[in-house]
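Q: coords below, sequence missing:
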């Protein structure tokens, strides 16, 4: 979904997802209506050492004002929470690509997460610590606000309580939430990073199921959405770490294949079919004037009729918008590049010339590494 850049802090783009823009009015209504004001008025009054007049808080459009201020304040608090993660990461010279606010809170995107358990631990706890400090700051402000400003008292007091709840909730070991990352960091002290990730992801999956059950029982769409997010993110990160582990130490040049089987771009598809039968191969590199220009596979012409195969050339079918990668690029980064470009193959430039690498090559390399369990390329 679309994101809108609204600010830049410490060189980090702060973005708002469109889901948040849709959800903010709903959140404002939820806070300003129902039992929210009634429930929190007593708590805030106790914290402030005064009694809030419910009739004033419910009068006219005041509930909407309270809901709007509280909703905006909540996501400002979430931004501070994510900036806490970002500050800790930047202390380790890690690049923070962006912070995105969306319907379920905030996401700080890092170019690369550290594998050192102590660094991940520090980055993970920095967010909840920031939320606690924000809550304490709101409580301090609550003590100095005049009793003649009941709306402001309520909103600041509500934010004080909510930030503490936010910190506690985020420390649940539901990977990839902060508590789940803390769990992985602690597990990684005594076991391989991939193994620690698998265990933390499994715990996160259990929490996702728990959230889904409570979401159904309480008719809470947000809990169900959170359950789906945790389940998907935990599974996805577990797979990503497993892939990175299998490809560790490999460059894309180690995996790429020399362009041994080539076909000219001007050849007809029928000629290509004959060549595939002769060579017992289903994929060819396409050349034009001696230069590699693309890749063609059996899937590209499978649906063509006999007449089309005789009339069309390889140039009409080949994949040409392939990423061009340097042979020294790490294999994992190259695989990410393929995913980013939604490409099935890439051209790899090296001192020996242009080679080709496909998703099947990555799969074969990872299977060989898994079976051999070797530190070298294969």
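A: In hand now; what should we look at? Note that this is a predicted model, so its numbers are computed, not measured.

Q: switch to C-alpha atoms for all contacts and neighbour counts from now on
A: OK.

Q: how near is residue 186 to residue 116?
A: 10 Å (CA to CA, to the nearest Å).

Q: ignore what I typed, I meant residue 160.
A: Separation of residue 160 from residue 116 (CA to CA) stands at 33 Å.

Q: quick one on the thing from earlier: who's more crowded, residue 186 and residue 116?
A: residue 186 (16 against 12; other CA atoms under 10 Å).

Q: which residues touch the more buried one?
A: Shown in contact with residue 186 (CA atoms under 8 Å, 6 or more residues apart in numbering): 117, 121.

Q: next one: the one 10 residues further on
A: Counting by CA under 8 Å, 6+ apart, residue 196 makes contact with 184, 185, 187, 188.

Q: now the host helix or strand of it: how far from the chain's centre is it?
A: Using DSSP states H and E, residue 196 sits in helix 193-217. Distance, stretch centre to chain centre, for helix 193-217: 17 Å (CA atoms, centre = their mean, to the nearest Å).

Q: now it: buried residues?
A: 193-209, 211-213, 215 (16 or more other CA atoms under 10 Å).

Q: next secondary structure element downstream of that helix?
A: Sequence-wise, the next helix or strand downstream of helix 193-217 (DSSP H and E) is helix 221-247.

Q: show me where this protein has strands.
A: 3-9, 12-17, 96-102, 105-110, 257-258, 262-264, 283-288, 291-297, 324-326, 345-350, 353-358 (DSSP state E).

Q: putting a second one here so we can go through both:
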């Protein structure tokens, strides 16, 4: 990594390392401090004897930091496979009790979702295996590092197993949906079945926890209760994504009253100029729709470029969507950029997320009426 490729954006709490953008929850340092305190005052004193309190704090603090590093490695596993499958990463976000790799667009094939979902647990298992080798084969209990690697092996194994639970949006839930999707060929049906399976498993965990509390009364009753409640919450929060069915307005970024291409670019793109290379812009100065001219965003260096000096070319199928021409937004159309102009009643009304549009049309041809002009949210 070049030093120049890393910086910290204090306003947005983002760390940029080469091509990776990392955002951190502002309360995460507080959680790390509490975790370091618990490890240094409760866990490690029961495991080994050290001659000074600062040594416990050093060991506890290092362990707390590496738990976060383990979560980051888990998310980098997802991100690396996504990039290998040509799905760009928007950012990796670390929050209080986990992390999330945000993709720029959803996987559009079952195999993509399967490998991206599996990569995180596999990365965690890799860290667990390395840690096990260190404490089981390399070190012995006379070293402080032996206790550190033993704990790290256990926590990464738990991270992997927890994420493999088949409840969406955990990795196991995404793996389940990808398998169902591959079998029946339909994303929407697979999402519905995944939601039903997740509700059954979360309910079963809750019943087992109640049985443990009522009859078994094991030493793990508190843990099983917390796990069951958290799984119910996980399923409840994930059901919104599984139910998601976009309308036209969800995939179209409106451009009200944009009179020039320059104004359209400046209105839609800042502060995310990285979107420029993934766009095709209409030339608004040449009397559309009768003469549709376009400018490819890859020739723009920033939203402030003088577009009048850049080369324009006639639009072809795949360069635009006209809501009055269904053939321009058929699922058989291959779009030439991720974001393309949308026309309605002879004028440009916004920019469309073309990859998402094509995906949803392929998955549900029966819902094609959602794209008729009269139903488009924000389209007038």
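A: Yes, it's here. Here the structure is a predicted model, which means the values were calculated and not measured.

Q: picking up where we left off before, export the strands of structure 1 to JSON lines and tack on distance to residue 44 of structure 1?
A: Output for the strands of structure 1, formatted as JSON lines (distance: least, CA to CA, whole Å):
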{"stretch": "strand 3-9", "distance to residue 44 of structure 1": "31"}
{"stretch": "strand 12-17", "distance to residue 44 of structure 1": "29"}
{"stretch": "strand 96-102", "distance to residue 44 of structure 1": "27"}
{"stretch": "strand 105-110", "distance to residue 44 of structure 1": "23"}
{"stretch": "strand 257-258", "distance to residue 44 of structure 1": "67"}
{"stretch": "strand 262-264", "distance to residue 44 of structure 1": "74"}
{"stretch": "strand 283-288", "distance to residue 44 of structure 1": "69"}
{"stretch": "strand 291-297", "distance to residue 44 of structure 1": "66"}
{"stretch": "strand 324-326", "distance to residue 44 of structure 1": "58"}
{"stretch": "strand 345-350", "distance to residue 44 of structure 1": "59"}
{"stretch": "strand 353-358", "distance to residue 44 of structure 1": "60"}
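
Q: to residue 364 of structure 1, which of the ones you listed lies closest?
A: Across the strands of structure 1, residue 364 of structure 1 has its closest neighbour in strand 353-358 (10.0 Å, CA to CA).

Q: any idea which residue sits dead centre in structure 2?
A: For structure 2, the residue sitting closest to the mean C-alpha position, by CA atoms, centre = their mean, is residue 102 at 2.4 Å.

Q: where does the lengthiest helix in structure 1 end up in structure 2?
A: As assigned by DSSP state H, the longest helix anywhere in structure 1 is helix 62-91. Here helix 62-91 of structure 1 aligns to structure 2 at residues 55-84, judged by TM-score structural alignment.

Q: with structure 1 overlaid, report how far that stretch is off on average.
A: By mean CA distance after the TM-score superposition for structure 1, the fitted stretch 55-84 of structure 2 averages 1.1 Å away from its aligned residues in structure 1.

Q: if I look at the residue sitting furthest away from the middle of structure 2, how far off is residue 57 of structure 2?
A: The outermost residue of structure 2 relative to its centre, with distances by CA atoms, centre = their mean, is residue 51 at 45.0 Å. The spacing between residue 51 of structure 2 and residue 57 of structure 2, counted by CA to CA, is 12 Å.

Q: also residue 71 of structure 2?
A: For residue 71 of structure 2, the distance to residue 57 of structure 2 equals 21 Å [CA to CA].

Q: who has more neighbours out of the two?
A: Between residue 71 of structure 2 and residue 57, counted using other CA under 10 Å, the more crowded position is residue 71 (21 against 18).

Q: list the residues that contact the more buried one.
A: Neighbouring residues of residue 71 of structure 2 by CA under 8 Å, 6+ apart: 94, 98, 99, 124.

Q: now, which of the residues you listed sits nearest residue 243 of structure 2?
A: Among the contacts of residue 71 of structure 2, and counting by CA to CA, the member closest to residue 243 of structure 2 is residue 99, at 22.6 Å.

Q: in contact with the counterpart of the closest one in structure 1: list those residues for me.
A: The alignment partner of residue 99 of structure 2 in structure 1, by TM-score structural alignment, is residue 106. Listed by CA under 8 Å, 6+ apart, the contact partners of residue 106 of structure 1 are 78, 79, 82, 99, 100.

Q: is it true that the third one touches residue 107?
A: It stands for residue 82 of structure 1. Yes - using CA atoms under 8 Å, residue 82 of structure 1 is in contact with residue 107, at 6.9 Å.
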